[in-house]
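Enquirer: Okay, structure incoming, though there's no sequence with it:
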């Protein structure tokens, strides 16, 4: 019984119609068929589903009860849920077996809590099954022949070839899978005359439905999908064994087709294509999970009139060749780049994967801008947002310089409307310019905490109030100076100003900011400044946290650590971060900061340790990071820049952002719980290694290619490395910095080499969310804890069952992985905490994100931030959120020296515990992490008065906004 997805009540991509209307076999549902038990194929008619559900209610309530408005509405809703569940995996047509439809009806009744009707339906099915079992046998052909249709001709289905394809997909996985079960399920869903392409779609869906039994089925599904992709690209069925020569033969053809159709740069034809083709490794196609390969197919592979012309290894080589265009020995470098991409050791960011080697080589991930305080500057900034977003880039806008509401406008002698009306235009521009038609545009607006419009800024994402002053599609973030945090700690007052009255505050940091700010506060007492507002700092802090809890915005980011610890403080000021809060680069009226991203897969850099566990392979990390830094540096020179200010800035400072992913996987390999001191130590040591080799590689590149133009005067040139800046931060703050400063590598030797060679890049390291690229290679995203051990992931490619491979292997060793365990995991939303038969050490090791206290996330992040010259995209997960817990967590983040935080993801009180009531009876895999509503009654001890915080942040995996940082990764 296929129960891998919960009923989906969100808008569906498939055509909708009233559930109780019996649709004809032609028209809307003409591409869908139902296979009856006798093998007959009939048209799919949702109206018959409504009739079956109605009969279940008739059996319970009688005629009058079933005719009530409530039941009629419920039947409509349940029918639509069943239709959605069925069509979710077949958006373009297909077949359903009658048993699968009945399974979904049964599940929908149970999920809705209509247990009496469900029971009546189950009994009816059982009665009919018994009647069929006792009915006289009807003579039939014991070996019926199924025919398939191909190119208009009918021929018998070659079941031997189908079996061979399924068995080939299971090679190396037979310990975990049952190929016969896939074959049986596939044939069950076939009918006479079925198009041959539908046969292999049926095989894919059959394997996919078994993923919850063992994650190895995800690889099998990917290989079956690969079979259909090969046929699409190569025009014929090709086996895995034949792909070794097929790849070499096809690659020059791909280059020619790509150039002919205006997709691939003609420069790629100038490579030694036989040498390049010979380097392609077909066996690496077998690494993919279904989610990873489907994502590549849907969103990354080049296509001509919707027919793909790329295969996985062709794709990776195209990207590698595009990044090696300016190299002296282009072939050798392209093959070197291909090796670390195709082996999943390192993955470039999404814009690079989209556009490398194409005619539009916009390869950068993030753009940061500062908006000037005049109408021309404001609309120039909005135009720049649109141009930069067109070819896939995440945007971070600094709006602090724009004068506040009621500020004087000298040119018209009028009063300003403030920042908010312009932000509505920014919001609508992000929606209108949808990144080349590939995904929604994404922007984050930053505002400093002293800005007079800050209170209204905090409310931009609320669902109530004047819609003209709301921005539901734009992200927002607080840019908080240290002085504000000190006032919060001391329960002092805070004064809001208009930047038109105190423009220098925008560029001042640390002690200089504090001196200037105190002077402006003095002027309010003398009457020199009349436009201001004074309030308790705690009141504003409480509102910040309340809005963060209620809407997920604005995020909490810290201005002074970003600047005081910046290697480039000699040539400017960091005025904001980017869309995902990991980039901290200077911006001004003349410079738009740009960053190019990619991430090291830590899982691929683990090796067996002497004690029988796993440890980091430092030699491999060095090799991968060295090659990857070269790739990232190449992006700067190859990149297409839609705006000159971005080109000038990027070539002057040459920043890049090397990140990591798979952190949680590594912990589970080492048998280390996330909520432990050992995990904190691993965060420290792993980040130290990546940063050490990244800075070393940049210095080596400087020796080979020259230093970046603005190098002189930087912290690098003064022998100050990122970990050294913690002392600078402590000195500027006058304390309030509590960070471990231990190290294990020879940093003195690296200092000496940097002093001699300089640096090729002003900034080298930033941890981005890796929302999509971690899906491609099948590891946990960046530094995230496990979301759930079993759930359904929704993204632009569809819905995918995700199972924790490490957990399944452990439970199988203990004899605990069975259908009951799967059902329990579904019931308890993918957590082990309430499943008593699982040993305590496993429950602790596989604790999910909301079971890990947020302090552990902060502590791990603090150890990483010690080494990073930019920042990290850090989500805060919090179950049972309260004012006190929020207050303590974000204060701890500030004390631990973090530069930024990202989304607050809270677990609603209604999801916190399962009981005998409605909500978990059906063992449905949850499609999200949060409940829509919850409240928290307690608040921080030092807040002025108790406050009930509002609804939880409803962002979760699968929501449109959850993966908007794919704009970066």
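Expert: That came through, no problem. What you are looking at is a predicted structure, and each value in this text was computed from that prediction instead of being measured.
Enquirer: contacts, neighbours, all on C-alpha from now
Expert: Will do.
Enquirer: Just to be sure, residue 675 is in a strand?
Expert: No: assessed with DSSP: H, G, I helix; E, B strand; the rest coil, residue 675 is coil; it does not lie in a strand.
Enquirer: measure it to residue 853 for me?
Expert: 7 Å (Cα to Cα, to the nearest Å).
Enquirer: same check, this time on residue 263
Expert: For residue 263, the distance to residue 853 - Cα to Cα - is 48 Å.
Enquirer: residue closest to the middle of this protein?
Expert: Nearest to the mean C-alpha position of the chain, counting by Cα atoms, centre = their mean, stands residue 771 at 2.4 Å.
Enquirer: Does it belong to a helix, a strand or coil?
Expert: coil.
Enquirer: close enough to count as contact, it and residue 967?
Expert: No: the criterion here is Cα atoms under 8 Å, and residue 771 misses it with residue 967 at 9.2 Å.
Enquirer: So for residue 675 and residue 853, which sits in the more crowded spot?
Expert: Each of residue 675 and residue 853 has its neighbours counted (other Cα atoms under 10 Å); residue 675 has more, 22 against 16.
Enquirer: Let me see the ranges of the strands in the stretch 551-700 of the chain.
Expert: 555-558, 593-601, 606-608, 614-616, 656-661 (DSSP state E, counting those that start in this stretch).
Enquirer: what's the spacing between the fourth one and its chain's center?
Expert: The one in question is strand 614-616. 26 Å (Cα atoms, centre = their mean, to the nearest Å).
Enquirer: Contact partners for residue 453?
Expert: Residue 453 is in contact with 404-405, 418-420, 498, counting by Cα atoms under 8 Å, 6 or more residues apart in numbering.
Enquirer: Equivalent analysis for residue 263, please.
Expert: Neighbouring residues of residue 263 by Cα under 8 Å, 6+ apart: 302, 358-359.
Enquirer: Below is structure B, check it against A:
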């Protein structure tokens, strides 16, 4: 990039506003006696010129107020007055002439701006001077050898032209990247990056060199993750702004003006390319452009921004059109498109998303504002027991999966192997051959190339095919009866668990003989099930099998340990606590086990997800309830809007969603919230925080949905629901206790907020949504916002994360912060953490209190995970994606843990994590193998196929 001479005689990037430079032209000038002279920073002396001061102050005003006609007159008059004041000050001080330093002039300009009330201009002027000082310091710190080498480098541009390396611009970019970050060095980045350059390096390689240099330093200092993200953002700006015709390149400082221009250019071009909905053109783009906040680009970690770039930003022929704040505004506009005051709501939604206080789910981020806004996350179906219905369900899977929906299929109604088929006078092949087709369909339909299709099949434990179903993910046996790419889950009645506890028998049936068991739960199920057992004992049913309940349970646990499937989910708590039990039955959960909605042949359940970023709501005194309430109110409105805007590829999904309007507000960053309060995950205090934080989210979410009902009306099936009876999730917990029996459950029912007044409000106003809460895994959106996923404990304190965007060093910034505070963070500690696979427990010099706080997922006793989940579950009308981590897992540990999960009132569990899958190479950065990944597992974590699972290629 070419340069120009600033009023101070310094070289400045032409794309950068230069409000801080004042003085004369470069070179040594002869001056007459009595004339004022200026010493520049390079030591040269030049005449003092009023016009140079005027130009510098004018640039400062233009940088803040712009060059509109309305502002022009005021700026001209104000600049003239300020210039005269500054010049008069020095002439008064030195009536006989003399020499002053350029810094003296800049100090006086700054003082004059403050005295005349131009505080915003003065603030930007001060910031600019500080940036320039940092750049000069960084340049001075470079070795002469490096500077000499840089002067000999030419950069090949995209059009093939060669231009000299613009070292000043590199200083600007790196300086901005390091702004307000502790323990990072501009000089280290520049020095190291320049060593790897050569004459003829491409512009892309130059940018990559800076990013990679910052990446390699992350394990030593987590703040380099922010530096790497900001350096990457420079590349993104060049790509998007050039494509949109706004600018060829820009610094972060330039985006104060350029973002406002980029938004309308992006919307118009996106509509022209048929990538965006034409309805976005109806917004006030000038108003929305001015609402964009460039400084929020600085919040990203490298992993977060790279993930957005690789998978979320809209592109044309692999060229990204979107920049981070434009991306968030596009999503906000897409969600506000049917609001009466769409511009104000778009700004409100944008401010929430871009602050990272809340994040919409991946399908919403992918598709909001596009021609096919498939914004919903989860679809649940029931497969009927006839051939046309079975293949119709598989077709529904394909259509729903095509536009980025995760699927949960209830297969319990389909008759078992050996069951009679009246139409052909033959016998059924059972569910397994059909599941093989479902598996292959999920692989074939890859969600627009953004991620693989993903589905989970559910089967009740009394189904005669349950033993074959349990073995679907085995790597041995007849491969025609295996499904290696899909998920499976047990749908377990309470009666089965009671039989396991009591060492009793269990009977397997074909649903064609006992069809009503599928629709029953609680005591009604127990009565009907024992009735069918009696029929079988009398010989009135021919197709059945009797097994020891404990033996089947052990087989379920064994396959869970060996293959990771089927997951353990519990039918009765899902139904007994469902607000919608008056209009249907919950027959399964979804792909990630957090959604519990009714399904039938006529209704495909749909759920729309988003997550509160919990650590963003932690203040000095713990949970900031006022901020949380504000966040939840806006979030619930956004989720409710999804229902009306969403693109439905299947009519039964539309009918169900419009009728019941369920949403799933969850949370992420639970572990970060504990770190901010210095609480150990494995502690009673953490369990109490899980209780109190979920109680607050539940309270505000119900309140927000009720407020929306007052504005927009209740959902159509509201009458007869638990809500309409004043029964909230905390109240439905007693229903479960009563139906299951107090001997088989132990749950905490304490509450602290004013629930009676909220019940009265809901009874008066109603609810907009049949279901309001669900905690999803949030792996990818947690990456975007730079926090721990969902309710998970820390995986490791230092490790390499691999996903579709590449490999990323992840180091726990909270641990680094606390070790620094105690003088313990150094290169030896980095090596120790790598050697011990991110564990602090074996490192003697780490104090015991920090060892407790920074215990990793496999060092936290599973009971703490279950206890915290149990406390949350009492407040949630749906469920939570709960991974269970068990170190040195064996049959006894699994048995105890999963019995405890059921006994504690949980509705579902998710993956079993038995051992870590990968770890960092035990070497230092100097070996060049920083990002090597080594297998550490004797019994590896199973390959996942969930949309938001942290270790799943399909999910990332």
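Expert: Good, I have the coordinates. Please read these numbers as outputs of a predicted model, since none were measured by experiment.
Enquirer: that older thread, got a markdown table for the contacts of residue 263 of structure 1, with distance to residue 164 of structure 1 too?
Expert: Formatted as a markdown table, the contacts of residue 263 of structure 1 follow (distance: Cα to Cα, whole Å):
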| residue | distance to residue 164 of structure 1 |
| --- | --- |
| 302 | 29 |
| 358 | 37 |
| 359 | 41 |
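Enquirer: now these: which count as buried?
Expert: Buried residues within these, counting neighbours by 16 or more other Cα atoms under 10 Å: 302, 358.
Enquirer: Can I get the contacts of residue 263 of structure 1 in a markdown table including distance to residue 46 of structure 1 and secondary structure?
Expert: Conversion of those to a markdown table gives the following (distance: Cα to Cα, whole Å; DSSP: H, G, I helix; E, B strand; the rest coil):
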| residue | distance to residue 46 of structure 1 | secondary structure |
| --- | --- | --- |
| 302 | 36 | coil |
| 358 | 45 | strand |
| 359 | 46 | coil |
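Enquirer: quick one: the equivalent of residue 300 of structure 1 over in structure 2 and residue 249 of structure 2, what's the gap?
Expert: Counting by TM-score structural alignment, residue 300 of structure 1 lines up with residue 312 in structure 2. According to Cα to Cα, residue 312 of structure 2 and residue 249 of structure 2 sit 22 Å apart.
Enquirer: what do you get for residue 164 of structure 2?
Expert: 16 Å.
Enquirer: what do we get in structure 1 for residue 631 of structure 2?
Expert: Per TM-score structural alignment, residue 631 of structure 2 is aligned with residue 624.
Enquirer: Pull the number of nearby residues for its match.
Expert: Residue 624 of structure 1: 24 neighbours (other Cα under 10 Å).
Enquirer: Could you verify my assumption that it touches residue 338?
Expert: No: counting by Cα under 8 Å, residue 624 of structure 1 does not reach residue 338; the two are 11.7 Å apart.
Enquirer: Map residue 387 of structure 1 onto structure 2.
Expert: Using TM-score structural alignment, the partner of residue 387 of structure 1 in structure 2 is residue 399.
Enquirer: Oops, could you answer that again for residue 81 of structure 1 instead?
Expert: Residue correspondence to structure 2 (TM-score structural alignment): residue 81 of structure 1 is left unmatched.
Enquirer: so when I look at residue 81 of structure 1, I'm seeing a strand, right?
Expert: No: per three-state DSSP, residue 81 of structure 1 lies outside any strand segment and is helix.
Enquirer: export the strands of the stretch 551-700 of structure 1 to CSV and tack on mean neighbour count and distance to residue 519 of structure 1?
Expert: Compiled in CSV, the strands of the stretch 551-700 of structure 1 are given as follows (neighbours: other Cα atoms under 10 Å; distance: least, Cα to Cα, whole Å):
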stretch, mean neighbour count, distance to residue 519 of structure 1
strand 555-558, 25, 22
strand 593-601, 30, 31
strand 606-608, 16, 55
strand 614-616, 19, 52
strand 656-661, 29, 38
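Enquirer: Redo those as TSV? Include distance to residue 66 of structure 1.
Expert: Listed next are these as TSV, based on distance: least, Cα to Cα, whole Å:
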stretch	distance to residue 66 of structure 1
strand 555-558	49
strand 593-601	56
strand 606-608	61
strand 614-616	61
strand 656-661	53
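Enquirer: Now check structure 2 for the residue matching the residue nearest to the centre of structure 1.
Expert: Aligned counterpart of residue 771 of structure 1 in structure 2: residue 779 (TM-score structural alignment).
Enquirer: looking at it, its match is touching residue 946, isn't it?
Expert: No: under the criterion of Cα under 8 Å, residue 779 of structure 2 makes no contact with residue 946, lying 10.1 Å away.
Enquirer: and the gap between the counterpart of residue 503 of structure 2 in structure 1 and residue 154 of structure 1?
Expert: When structure 1 is aligned by TM-score structural alignment, residue 503 of structure 2 is paired with residue 491. Residue 491 of structure 1 is 81 Å from residue 154 of structure 1, where distance means Cα to Cα.
Enquirer: just residue 889 of structure 1 next, same as before
Expert: Taking Cα to Cα as the measure, residue 889 of structure 1 falls 66 Å from residue 154 of structure 1.
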